[in-house]
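# Give the three-dimensional model of this entry:
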Amino acid sequence: MERWSLRFRIFLFFALIVAGILAVLLGAGLYVARGGAEDLADRLALAGLVSCFVLAGLVTWVWLKFDDHVARPLERLGAELSAAVHAGAEVPAEDARARYLGLIAPALREASQELAAARRDVEARVNAATLEAERQKGRLEAVLRDLEQGVVISTLDHRILLYNRFARSLLESANGASCGLGRPLTDLFVAQPLRHALERLTRRFASRRHETHRDGLAAPFISATVSGHESVRGRMSLVLDPEGVRPIGYVVTFDRVTDELAAGIWRDRLLQDVTRDMRQRVAALSMAAEVLLRRSAATGEAESGDLAGLRETVAEETRVLGERLDRLDQVAGDLLSGAWPMTEVFSTTLLDCIAARRSEGRTLTFESGGDTLWLSCDSASVVELADRIVNRIAVETGTRHFRLVMNRRASGASLDILHEGAPMSVALLEAWLDEALDDSLGAMTGHDVLSRHKTEMWPDRDEAGTARVRLPLALAPGREEPAPRQAPLSPLAERPEFYDFDLFARPAPASMGEAPLRTLSFVVFDTETTGLEPSRGDELVSIAGVRIVNGRVLRSEAFDTLIDPGRPIPAASTRVHGITQEMVAGAQAAGEVLPLFHRFVGDSVLVAHNAAFDMTFLTRNRKASGVAFDQPVLDTVLLAGHLFGAGESLTLDALAERFGIVIPQEARHTALGDALATAEVLLKLFGLLEARGVVTLDQAIEVSNRQVSLRRRQKGY
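Below you'll find the model as predicted:
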C-alpha cells in the first residue's frame, strides 16, 4: 500500500465516498422495497434518516483518513521545508506520517540535502576567499587589542560599534556600566564634551572647512566617566560613508589622565596658596619697614640719606617680589590650563554652537556677527558658560533675543553677549559664575572655566549703549591666514576585536515596535531556581544573559552570576542544574544582583524560553531590587508555537534538535548554557517568522499574544 502513488490514493478517497453513497442508497432501496404499501412513508423516512447518518459518518471517516494520510503530512513537510530554506534545518530522513505521500517526501528530502550541500559549497568558497583577509584582520586586531589607548567607534547617535580591551577595562571599572555593542557611549562618558565635539566636526564638514583645517575631521576633547572616578583626554575623528558625502559615525581615541589632572589641580592650588600667603607677608613686611623708617626719621636715629636709600631698597625689593609672584601666578595658571585642550575653534562655529545649545529648552532667538577669527579655547566649556549666562539673563530680564558678537582686540578677542535692558550687576554675575554648570559637563563652575582660560567676565555697555556681558578669549597663534589646503581624511580602515560595522547602515526606527526584529538588540536570559513554584517560596539561584546585536550572538558580552536564595536548595533541584548550597554561599542576594542585570539589559528586548516562568521571579523581586523589568518581552515557545503549531514538541531540546543546534551536555540546564541555546534558536526563528510576514517587534508580540489566548482556550476544554 505504501507504494501507491499520491494521485491513486486521492482517487481512492473519492472512490470510497462514491462507493459508500451507492451502497447506502442500494441498502435503503432494498429496505423500502421489502415493505408493503401501507408503511411505505415510514420506511422512506427511516431509510432517509439512517442514510444521512451513515453518509455523514462515512464522509467524516474519509476526511479523518485524508487528513491523517495527506493533509497533515503535507503540512508538516511544508514546515520542515520552510525551516530548511530559512533556518538551515534538514528534512528528517524518515517520517512515518509521510509514508503515504509517494514521491513527495523523498523529493523534499533530496531537495533539502541538495540545498544543504549548496550552502556548504558556498560557505566553503566564502571561507576560502576570506581566509587571507581574516589573517590580515587578525594582525590588526592583535595590534589594537594590545594598544595602551582606548578606542571606540560610535554611530552619530552615540551607539557603540567597536571597542578594544583598554576602553572596556577603563570605562567599566570606573563606572560599573556595561560597555557593549549597540550600547550608548553617553552611559559611560560625560555626554556634553562628546556632543559638542561631534557638533563642531559636523559643522566643519558641512562648511567644507575640514579641507583646510589643520586637524581635518578631528577634534580633541576632555571628558570624564559618568561616575566621575576617571578623567580622559581624547580625540574624536568623524567617519564618512564610502562615497565621502555624509558622516556616518565617529572614532574616539583616549588616554586616562585622572592622576595627571589631579596632580595639576593640586599643584595649582598649592601654588595659589603659596603666592597668596607670600603676597600677604610681603605686604606686611613692607608696611613694617615703612613704620620703622618713619619712626627712625621722627627720632633722628638715622640720616635722611640713609632713610631714602632704605625706602628705595624696600620699594625695589617689594616690586621684584611682586613681579616674581605674578610670574608664579602665571605658571600656576599654565600648569592647570595646560592639561585642558585649548583647541583652534572657528568663531562662527563657536557662536553657532552657543545659539544651538538651548540646554534649558527656552524659546530664544540669536543673531551672530562681528569678526571672523580663529580662537584658542576649550570650546565645550565656553559654550556651556555662555549658554548658562544667556539663560540667567533671560530669567532675570525676560528678554528672549540676544546678539552674539565676536570682536578682535589688541590683546586677543572678545565674545560679547548683548541683550535688552540694563547691564547685570557684578554681584549677580559673580553669583551665576559660582553655580555648577550642566551635569553633562561634570562638576565645573563658571569660575572654573574662566580660571582654565586665564580670563574673566564682566557686565557693561557697548559703544552704542546696549547692555552686554563680555568674555575675552585668546586668538589661535599662527591662524591669521587660511592654512594650506589639505586632502580630506580617509575613513578608519582597522577592524579590531569587538566590532560590527554593519550597524552604520541600520536606520533608527520611529519606535521600537515598528523596528524589524533583526535590527533590534536583545538580551536572551535564563534562570535557575530552587524549584518550580515561586508562589510557594522558590527563589533564584542563578541568572545569565547573552546579548544579540544586529543578528549576532555576542558571547563575549554575557552576564552570568550565582544568587544566594536565602533558603536551602533541594537535592532534586541540584540534580537538575548542579548548583549546591556551598556554591551560593557568600553570593549576592537577588535584590543586589537584579539591578546589575537590569543595567546589563538596558533598552534591549528581553527574550526567554517559557518567559512567563523567568519573568515571575524578576517581578517577585521588584521591591527588593528596586528595579522594574518593563522592557518588551518575547518568548521563543510562543514564537515556535505560531510557526509549528501547538501539537509539536516545543521544548528547548526539541527546537535545538530541529535546527541542528548542539547544546553541550555540561551546559544543559545551566543558566548561561540555556540562554546561549535560546539565543541561537531565536536567530533561526527570525527567518521563518519573516517568511510568515512577522517582521517587526509589534507583529512578533501580536502572534505571541494569539498563542497565549489559544492556550488559555485549550486549557478550558
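
# can we go C-alpha only for contacts and neighbour counts from here?
Noted.

# how distant is stretch 401-409 from the center of its chain?
39 Å (C-alpha atoms, centre = their mean, to the nearest Å).

# again, but for stretch 11-24
66 Å.

# hmm, who's touching that stretch?
For stretch 11-24, contacts defined as C-alpha atoms under 8 Å, 6 or more residues apart in numbering pick out 51, 54, 55, 58, 59, 62, 66.

# Ignoring the adjacent residues along the chain, who's closest to the second one?
When you say that, I think you mean residue 54. Leaving aside its chain neighbours, residue 54 sits nearest to residue 24 (7.4 Å; criterion: C-alpha to C-alpha, 6 or more residues apart in numbering).

# Distance-wise, check the one you found relative to residue 58.
10 Å (C-alpha to C-alpha, to the nearest Å).

# for residue 671, same thing?
For residue 671, the distance to residue 58 - C-alpha to C-alpha - is 53 Å.

# These two: which has the busier surroundings?
Set residue 671 next to residue 58 and count neighbours by other C-alpha atoms under 10 Å: residue 671 wins out with 24 against 16.

# Identify the residues contacting that one.
Residues in contact with residue 671 (C-alpha under 8 Å, 6+ apart) are 525, 526, 527, 528, 542, 543, 544, 545, 560.

# Closest to residue 205 out of those residues?
Comparing the contacts of residue 671 against residue 205 with C-alpha to C-alpha places residue 545 closest, at 40.9 Å.

# Sequence B follows; please return its structure for comparison with A:
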Amino acid sequence: MQLATMPLDRVPVVSLDLETTGLRARSDRIIQIGAISGGDELARFDVLVNPGVAIPAASTRIHGIDDAMVADADALPLVLPRLRDHVAGNLILGFNIGFDLAVLEAEAERHGLDWGWSAALCLRQLASRLLGPEAMMILGDLEPLAAHFDVPVAARHTALGDAAITLSIFHRMLPSLAAQGIVTLGDAWREVAKLDDLRRANVTAGWIDVAAAHAAAQDHAPLARIDPYPYSHRIADLMLERPVILPPEATLGSAAAAMNDSATDCVFVGADASRIAGLVSERDIVRQVCQPVSDATRVRQLPLGSIMSSP
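A predicted model of the protein is given here:
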C-alpha cells in the first residue's frame, strides 16, 4: 500500500528534529540529530555531531550545546548514512520540517554525501489546517501547541526531546483530524498544500516546500525548487464564486475567523462587491499579531480599514 493511501494512524512515522549552529538553512551546521518512531517499540536516534566550526554563543544559549560537548563527536559524514537508514521507508514528521530537510540537503551537498527522503509532513502546517489561522496566532510554537493537546513538554530544545513532543502532538491530533475528514496521508498533504502564504514564506527563507514534494526529491533536485502547485490545479478549483467581503469597521479577529470558515487566504474590505476598498491577507494578520501576548486582545479588535492593503 502506498503511503498516500494509508490511514494516518497506520503510516510508519519517524519524527525528526535538528539542533544547529543557527537558522540559516544553507550555511549553518548540524550539531545534534534526534529521531523517534512509534509502533510497538519506540526506536530512537540521538546523536551529537561535530560541525567542524565554532558554535555561536547565541545558539548555545538556546540548546545548551557548546564546542566542548561536540569535540569528540562524530562528524556528519559518519552520522548521515546511519540517519538515512533510520528514516528509510518512513514518513518524516517534524515541526517546521522544511527547515530541517533543507539543512540536511545542504550538509549532504557540502560533504558530497548521498541523502534522500521519501515523504515528509510538517506538523505546524497540519495544525494550521486543523485549528485555523486565528488559533495558530497563539499556538504557533511547539510549546503552546503541546499545551493545547495536553502533551507534556520535556527536554525542550534538544533534538530528541523536540522530536518526541512533535510525535506525541501528532498522535493526539489524529481524532480531531479524522473528525474533519483528514483520514489518510494523502488527505493531510492536500490540506497543507492550501497554505499558500505559509509555503511561500518557507521557500523564501530557503526551506524545502514539503507540501509540494510528496515524493523523493533528490532525483529531481532542480525541479524541487519549482512550485508545481499552479500547474496541477484548475482556476475553478482555486477561485471562490463569492468572495468574502467585510466592512471596513469589521475587526481583525472577525477576518481571521472568516478566512478559517471559508478556507480562503484573504478577505476583501468594502461595503459590497461594487465598492471594494482593499483587502486583508493572512500575511497582514500575521504582521499585526507579532506583538506581545498582552496586546493580543487589542490587536484582534483592530478595524480592517486601518490595516488593509489598497491600490
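
# related to what we said a few turns ago, filter the contacts of stretch 11-24 of the first structure to the buried ones?
Neighbour-count burial (16 or more other C-alpha atoms under 10 Å) applied to the contacts of stretch 11-24 of the first structure gives 51, 55, 58, 59, 62.

# just so I have it, where are all the helices in the stretch 1-150 of the second structure?
57-63, 67-70, 76-87, 97-111, 123-131, 133-139, 142-148 (DSSP state H, counting those that start in this stretch).

# got the ones you listed as a markdown table, with distance to residue 297 of the second structure and mean neighbour count columns?
Listed next are the helices of the stretch 1-150 of the second structure as a markdown table, based on distance: least, C-alpha to C-alpha, whole Å; neighbours: other C-alpha atoms under 10 Å:
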| stretch | distance to residue 297 of the second structure | mean neighbour count |
| --- | --- | --- |
| helix 57-63 | 29 | 14 |
| helix 67-70 | 43 | 15 |
| helix 76-87 | 43 | 16 |
| helix 97-111 | 31 | 20 |
| helix 123-131 | 19 | 21 |
| helix 133-139 | 11 | 19 |
| helix 142-148 | 18 | 16 |
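
# Tell me how far stretch 158-167 of the second structure lies from the chain's centre.
For stretch 158-167 of the second structure, the distance to the chain centre is 14 Å (C-alpha atoms, centre = their mean).

# Next, the contact list for the residue positioned nearest the centre of the second structure, please.
For the second structure, residue 96 is the residue whose C-alpha lies nearest the centre (C-alpha atoms, centre = their mean; 3.3 Å). Contacts for residue 96 of the second structure (C-alpha under 8 Å, 6+ apart) come out as 122, 123, 124, 125.

# which one among these gets closest to residue 276 of the second structure?
Distances from residue 276 of the second structure to these, taken by C-alpha to C-alpha, are shortest for residue 125, at 30.8 Å.

# Translate that closest one into the numbering of the first structure.
Matched to the first structure by TM-score structural alignment, residue 125 of the second structure sits across from residue 638.

# distance of the residue nearest to that match when sequence neighbours are not counted from residue 689 of the first structure?
Of all residues not flanking residue 638 of the first structure in the chain, residue 704 sits nearest, at 5.2 Å (C-alpha to C-alpha, 6+ apart). Separation of residue 704 of the first structure from residue 689 of the first structure (C-alpha to C-alpha): 12 Å.

# Please apply the same query to residue 204 of the first structure.
Look at residue 204 of the first structure and residue 689 of the first structure: by C-alpha to C-alpha, they are 45 Å apart.

# contacting residues around the residue mapped onto residue 59 of the second structure from the first structure?
Residue 59 of the second structure maps onto residue 573 of the first structure when the alignment is built from TM-score structural alignment. Neighbouring residues of residue 573 of the first structure by C-alpha under 8 Å, 6+ apart: 529, 530, 531.

# In CSV, list those residues along with distance to residue 412 of the first structure and neighbour count.
What follows is the contacts of residue 573 of the first structure, written out as CSV (distance: C-alpha to C-alpha, whole Å; neighbours: other C-alpha atoms under 10 Å):
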residue, distance to residue 412 of the first structure, neighbour count
529, 69, 25
530, 72, 24
531, 74, 17
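
# Of those, which belong to strands?
Among the contacts of residue 573 of the first structure, the ones falling in strands (DSSP state E) are residue 529.

# just curious, which of the contacts of residue 573 of the first structure is nearest to residue 678 of the first structure?
residue 529 (17.8 Å).

# how about that closest one, what's its match in the second structure?
Residue 529 of the first structure maps onto residue 20 in the second structure, by TM-score structural alignment.

# Quick check: that match touching residue 34?
No: taking contacts as C-alpha atoms under 8 Å, residue 20 of the second structure lies outside contact range of residue 34: 11.7 Å.

# Leaving out the residues flanking it, which one is nearest to residue 31 of the second structure?
Nearest to residue 31 of the second structure is residue 49, by C-alpha to C-alpha, 6+ apart, at 4.5 Å.

# And the strands in the stretch 251-400 of the first structure?
With strands called from DSSP state E, counting those that start in this stretch, the stretch 251-400 of the first structure shows them at 343-346, 365-370, 374-377.

# now those strands in CSV, with distance to residue 512 of the first structure?
Shown next, in CSV, are these (distance: least, C-alpha to C-alpha, whole Å):
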stretch, distance to residue 512 of the first structure
strand 343-346, 38
strand 365-370, 34
strand 374-377, 40
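
# Buried deepest among the ones you listed, which one?
strand 374-377 (a mean of 23; mean count of other C-alpha atoms under 10 Å).

# what range in the second structure matches it?
Going by TM-score structural alignment, strand 374-377 of the first structure sits over no part of the second structure.

# Lovely, talk soon.
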